[in-house]
Structure formats: structure tokens, C-alpha cells
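Colleague: sequence first, predicted model second:
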Amino acid sequence: MAGRRFPNGAQSRAYAAVAAGTDIVSAAPNVSLQKARTWDEGVSSNFATTPLKDIFKDKKVVIFGLPGAFTGVCSQQHVPSYKKQIDKFKAKGIDSVICVAVNDPYVMNGWANKLEATDAIEFYGDFDGSFHKSLELSKDLSGALLGPRSQRWSAYVVDGKVKVLNVEEVPSDFKVSGGDVILGQI
């Protein structure tokens, strides 16, 4: 689907379930994410999940999704593009910068620690892909032996309402979903 094109080449793509103005909590009803953590933290929290309203209500959030932890573009470009811009996001009043992938929270925790990004970015797992499916941001990557995953995307969300959504044409692309692009759209 075509969308709005920005001067820097980024394109905001609209999907049936989520577009500018969409309430992300309503678009993904009854969906929760799992904050990155160790197994022991998961056990001690009784495997608690985080409802979307707790993530987005009364906050300015930059959230980005990617195909998977420990994969090439995700590790070498996508997450670092947000980590290096964290001070600029905070200067623009962003409350949280969030990375989400169709992985369990334990893998997300190990990956976040390996990237040394836990002080800058909040990491969440979408273990069953329900968040991405609800927003029509899922992609079958079985051909790459990954199964159902997330597309590569970014969004600026204010009080639960999507203000900007950028989705890459293919998951291996890194043209419109990086930290510098969304920073310029806030």
C-alpha cells in the first residue's frame, strides 16, 4: 500500500489494522508484551506480562520492531541506530524507546545485554507474535528458517495513538525504520 513520503525518503505505510491516528491499544486488544528478563526474574514475577496500556498510556513512545534477536541487520544496524540517538530522543520528550521482536523475553534479555543497550532501550518479547499479528505487521519468514516474525518497522506513538508508522519493503531492508529517520519525523 502506498503511503505518505517524507523529504528524507522515508515512507509512512498504512495498514488495515494500524495507521496514523490508530489507538494501538484498541488495535491489539487483550495483547500484552513480555519485558526482557532472565529466567529467574520470569519465575519470580510469575511470568508476568505487560499490558499495552501500561506501555503507551500518557507517554510519548518510539517503538521499533524487527525480525529477530541476534540476526544481522537487527544487531548491526537497527538497534544501534536507536542506541546512538537516545539523547536526542530524550531531548524531544520521548519517554520510552522500545524494541520488540517475535522472540521470548529471555532471548531478548540476552541480546539486549550483548548489545549493551539496556540503559537506552526497553526490550520486549512478543513470544507468540500476537502483537504483530494484531497490527498486521507480521511476516512469514519460514524461507529463512525463522517462521512467523515481525516485519522491520518503526512508529512514533503518543498516548497510545500512532502518529507515524514506517515499514520496510522487505525485512532485510534498512531504509525507513532506523532511529535517524523516526527522530526526524517527531
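Modeller: Looks like it arrived, so ask away.
Colleague: from here on, just use CA atoms for contacts and neighbour counts.
Modeller: Will do.
Colleague: quick one: the helices in the protein?
Modeller: With DSSP state H, the ranges of helices along the chain come out as 24-27, 39-44, 52-56, 72-73, 79-83, 86-91, 105-114, 130-134, 179-185.
Colleague: which outside residues touch the first one?
Modeller: Residues outside helix 24-27 that contact it (CA atoms under 8 Å, 6 or more residues apart in numbering): Ala17, Val18, Leu52, Lys53, Phe56, Ser134, Leu135, Gly160, Lys161, Val162.
Colleague: can you rerun that using 6 Å?
Modeller: With contact meaning CA atoms under 6 Å, 6 or more residues apart in numbering, helix 24-27 is reached by Leu52, Gly160.
Colleague: buried set for it?
Modeller: Ile24, Val25, Ser26, Ala27 (16 or more other CA atoms under 10 Å).
Colleague: please produce CSV containing those, extended by distance to Asp126.
Modeller: CSV is the format used below for those (distance: CA to CA, whole Å):
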residue, distance to Asp126
Ile24, 15
Val25, 15
Ser26, 17
Ala27, 15
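Colleague: quick one: which of those residues is nearest Val43?
Modeller: Val25 (26.5 Å; CA to CA).
Colleague: how near is the residue lying farthest from the centre of the chain to Thr38?
Modeller: Within the chain, Ser44 marks the point farthest from the mean C-alpha position, 25.7 Å out by CA atoms, centre = their mean. Ser44 sits 10 Å away from Thr38, going by CA to CA, to the nearest Å.
Colleague: also Lys175?
Modeller: Lys175 sits 32 Å away from Thr38, going by CA to CA.
Colleague: do the same with Ile86
Modeller: As judged by CA to CA, Ile86 and Thr38 stand 24 Å apart.
Colleague: now do Pro80
Modeller: Relative to Thr38, Pro80 is positioned 22 Å away (criterion: CA to CA).
Colleague: below is an additional structure, to be compared with the one above:
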Amino acid sequence: MAKLSVGSEFPKGVEFKYIPFTKEAAGITACGVPTTLDLDKELAGKKIVIVAVPGAFTPTCMINHIPPFGEKLDELKKKGVDDVIVISANDPYVLSAWGKALKLDHKLKFASDPNAAFSVANDLSLDGTALGLGIRTWRYLMIVDNGKISLLNIEPDPTKVTNTGVDAALAAL
């Protein structure tokens, strides 16, 4: 994969894993069945916000970063956003439970970047091995409009949300 930049095409062949929301598996302990989120199909003809976080259930991600995307989803949609995809290197079961815990599983797609492969390939990863966390996704925000990257904000400090929150996405739309 090529490194990502504003104005470039989103790489082809990217697949994340996620568990789609269903009423039958709405309980936080219901596992659901992981499936492939094919970004070639997901991005075609749509405006998608991709927000990456180092980890589900971590303080900054849980409190400051992701909940505002759910709170301001209507504003994003009014500006033409079709969907918001939250990615992390966590497995799809953890991400599904996190979406349920945040009560956002029916609003946003919580998808796994398995082994942070996409993030690593694009120099958007964080090595948390010394902390026992392994390789993670860095904190970043991307807007992809019909397959073309129109915004790519990367947090200078992945423990903070300065340019990757929902307000940054709204300002760029």
C-alpha cells in the first residue's frame, strides 16, 4: 500500500472486520458474527468518515474521542456524510462490545484493523509493546469522498484529541 495523503485515492483491497448491528445481538454479551467490511464497496459513491483510535475502552477514546461522533452524527449527515467507521486494532468482538457500551453500535460502524495491518502499512501505527499492548492504530481522522481522501489529520500525541475529533471533521466538510 502507498502512504496516504490528501487528494490521493484510498488504497484498493482494504478490508476490516466488524460485527454488524442486529437487534437479535443487541445485548453487550451477545457476540454476533464477524464479517468483512470491504472498503472498496463501502467507499464507492459515498462520503465516509474514518476515525482511528489506539484502543477500545481506553480513557481518551472512551470519554473524549468517540462519543461526540455519535452525538453529532446528524450534523455530519447534514454535511453529506454517509457513515462513520471507527477503527482500532482490537478484535471485532471487543469493538462490537465497545459500540454497545457506548450505545453507538446502531449509529457508527466499529471495525477492526486486524493486527493494525492497514495502519502499519501507512505509517499510522503505534507500538505499545513496552506497555504490553502490542501494535495499535495511531489516533487519526480521515474523510474519504467517493474513494478520494479529502482530509487526513494525525494526532501529534495519541493520548489527546486535538485535531481528530468530530469538530475537526465538521469543520472540514
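Modeller: Arrived safely, thanks for sending. It should be emphasised that the depicted structure is a prediction, and the values quoted were computed from it without experimental measurement.
Colleague: between Pro80 and Thr38 of structure 1, which is the more surrounded one?
Modeller: When Pro80 of structure 1 and Thr38 are compared for neighbours, Pro80 comes out ahead with 18 against 15, by other CA atoms under 10 Å.
Colleague: alignment lookup: the more buried one to structure 2.
Modeller: Under the alignment (TM-score structural alignment), Pro80 of structure 1 pairs with Pro67 of structure 2.
Colleague: grab the nearest non-local neighbour of that match.
Modeller: Among residues not flanking Pro67 of structure 2 along the chain, Leu102 sits closest, at 7.0 Å (CA to CA, 6 or more residues apart in numbering).
Colleague: and the aligned partner of that neighbour in structure 1, how many neighbours does it have?
Modeller: In structure 1, Leu102 of structure 2 lines up with Leu115, judged by TM-score structural alignment. For Leu115 of structure 1, the neighbour count with other CA under 10 Å is 15.
Colleague: before we move on, what about Gln76 of structure 1?
Modeller: Gln76 of structure 1, neighbours per other CA under 10 Å, totals 12.
Colleague: list the contacts for it?
Modeller: Residues in contact with Gln76 of structure 1 (CA under 6 Å, 6+ apart): none are found.
Colleague: any idea how far it is from Ser96 of structure 1?
Modeller: In terms of CA to CA, Gln76 of structure 1 sits 21 Å off from Ser96 of structure 1.
Colleague: spatially central, which residue of structure 2 would that be?
Modeller: Central residue of structure 2 (CA atoms, centre = their mean): Val86, 2.2 Å from the mean position.
Colleague: ok, that residue touching Val51?
Modeller: Yes: at 4.9 Å, Val86 of structure 2 counts as touching Val51 under the criterion of CA atoms under 6 Å.
Colleague: gap between the counterpart of Gly132 of structure 2 in structure 1 and Val102 of structure 1?
Modeller: Aligned by TM-score structural alignment, Gly132 of structure 2 pairs with Leu145 of structure 1. Going from Leu145 of structure 1 to Val102 of structure 1 by CA to CA gives 14 Å.
Colleague: who has more neighbours out of the two?
Modeller: Legend: neighbour count by other CA under 10 Å for Leu145 of structure 1 and Val102, higher for Val102 (28 against 8).
Colleague: aligned counterpart of that one in structure 2, please.
Modeller: Using TM-score structural alignment as the criterion, Val102 of structure 1 maps onto Ala89 of structure 2.
Colleague: list the contacts for its match?
Modeller: Ser112, Asp113, Pro114, Asn115, Ala116, Arg136, Thr137.
Colleague: my guess is Gly21 of structure 1 contacts Val164. True?
Modeller: No: counting by CA under 6 Å, Gly21 of structure 1 does not reach Val164; the two are 8.6 Å apart.
Colleague: these two: which is more packed in?
Modeller: Comparing Gly21 of structure 1 with Val164 by other CA under 10 Å, the one with more neighbours is Val164, at 22 against 13.
Colleague: all strands of structure 1, in order?
Modeller: 4-5, 11-12, 32-35, 50-51, 60-66, 96-101, 122-125, 138-140, 148-150, 153-158, 161-167 (DSSP state E).
Colleague: between those, which one is nearest to Trp111 of structure 1?
Modeller: strand 122-125 (9.2 Å).
Colleague: hmm, who's touching the closest one?
Modeller: Counting by CA under 6 Å, 6+ apart, Leu33, Gln34, Lys35, Ala36, Ile98, Cys99, Val100, Ala101, Val102, Asn103, Asp104, Pro105 sit against strand 122-125 of structure 1.
Colleague: buried residues in it, which are they?
Modeller: In strand 122-125 of structure 1, counting by 16+ other CA under 10 Å, buried: Glu122, Phe123, Tyr124, Gly125.
Colleague: having no further points to raise, I will conclude here.
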